[in-house]
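Novice: Any chance you can model this:
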Amino acid sequence: MSYTFEDFEDGDTIKKALAKARITNTRHLLEKCATPKGRSEIAKVTGLDVETLLKLVRGADLLRVKHVGPESMRLLQAAGVETVKALQKQDPAVLTTKLASTNGNHKRQIVERLPNQKAVTAWIEGARSMPIVVFC
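Specialist: Below is the predicted model of the structure:
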């Protein structure tokens, strides 16, 4: 599934900048920015720095996982799971606990409804069946 950038931090600013490179959704972002060279080229066109692009790409990578939407992506990233590759390595029970702790430790909860272990297991299994597309 492909997402637009409204659900990302500073979404409107990001959307306007990426439009300069004709990137309108997360699929386009991954196609053009999955490699350091791609991010460097897009940084020149958009004015966004490479680190910002890398953060966006990592989020877009997680959004490829079935049933991971923008809120879940933000929760995973806040818990230190930034890419599909990182998600592949997780233990479902440990990650479920970590997500609950992470969500509770924020001033404002990231998600209203925490994923249960069954959902987290499905994310991990889904990630394990996916190719790695982001290269740092």
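Novice: alpha carbons only for contacts and neighbour counts from here, please
Specialist: Will do.
Novice: Just give the closest residue to Gln77, not the sequence neighbours.
Specialist: Distances taken as C-alpha to C-alpha, 6 or more residues apart in numbering put Gly59 closest to Gln77, at 7.6 Å, once the chain neighbours are dropped.
Novice: And Gln77, which helix or strand is it part of?
Specialist: Per DSSP states H and E: Gln77 is located in helix 70-78.
Novice: buried stuff in the helix or strand hosting the residue nearest to Gln77?
Specialist: In this assignment (DSSP H and E), Gly59 forms part of helix 50-62. Buried positions in helix 50-62, judged by neighbour count with 16 or more other C-alpha atoms under 10 Å: Val50, Leu53, Leu54, Leu56, Val57, Arg58, Gly59, Ala60, Asp61, Leu62.
Novice: Proceed likewise with the subsequent sequence, for comparison:
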Amino acid sequence: MHGIKARMNRTQKALSKLEKQAYEMLSRRIAVLGYEPDEVFAVLPMGNQATHARLMVFLEYEELNKDYPLLAITELQYACAWYPAVMIRYLYYLLADVGVPPIEELDVYRELILEQHPEKLVELTDLERRWKACLTS
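Specialist: Model prediction:
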């Protein structure tokens, strides 16, 4: 039993070290782009998969925009066109954990996602149904 506990402790220490390194790496990426890491992590916490994925898309866009200014598209358009599944999971996160933003905001996401990915109609319709149910509750 003692051997198992020792291995679990070593594994936990290694995992904590990896998490700390990931946090530091992301903090550096955010700081290089001119943002305050603590503020970004307050809005997009790393502990949640949906917000972590959303953060990675945001950083990718900002890094591309830094090197090659994308004047024609916004970050939201980029995210919805290239990462619709990430955006849909993020919208579910907003609905479940943050609260229900105005339905007009969902309409913007819906339009941008369906423009490039019409196959996401069923997922977006389900999300909209849940969104409206929360508004009436």
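Novice: Quick check: TM-score for this pair?
Specialist: TM-score of the superposed chains, computed with TM-score structural alignment, normalised by the length of the first structure, equals 0.31; 77 aligned residues with a C-alpha RMSD of 5.2 Å.
Novice: ok, Ser16 of the second structure - how many residues close by?
Specialist: 12 (other C-alpha atoms under 10 Å).
Novice: Can you mark which positions in the helix or strand that contains it are buried?
Specialist: For Ser16 of the second structure, the host element (DSSP H and E) is helix 2-32. Neighbour-count burial for helix 2-32 of the second structure, counted by 16+ other C-alpha under 10 Å, picks out Leu26, Ser27, Arg29, Ile30.
Novice: Which elements pack onto it?
Specialist: In terms of contacts (3 or more C-alpha pairs under 8 Å, 6 or more residues apart in numbering; DSSP states H and E), helix 2-32 of the second structure is packed against helix 37-43.
Novice: Give me the buried positions along the helix it packs on.
Specialist: Under 16+ other C-alpha under 10 Å, the buried positions of helix 37-43 of the second structure are Pro37, Phe41.
Novice: spatially speaking, which residue is in the middle of the second structure?
Specialist: The centroid of the second structure falls nearest to Arg54 when counting by C-alpha atoms, centre = their mean (1.9 Å).
Novice: Might one say that it is in contact with Tyr90?
Specialist: Yes. Between Arg54 of the second structure and Tyr90 there is a contact at 6.7 Å, judged by C-alpha atoms under 8 Å.
Novice: I'd like the buried residues of helix 2-32 of the second structure as JSON lines, with distance to Gln77 of the second structure appended.
Specialist: Shown next, in JSON lines, are these (distance: C-alpha to C-alpha, whole Å):
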{"residue": "Leu26", "distance to Gln77 of the second structure": "23"}
{"residue": "Ser27", "distance to Gln77 of the second structure": "25"}
{"residue": "Arg29", "distance to Gln77 of the second structure": "22"}
{"residue": "Ile30", "distance to Gln77 of the second structure": "21"}
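Novice: Many thanks, we can stop here.
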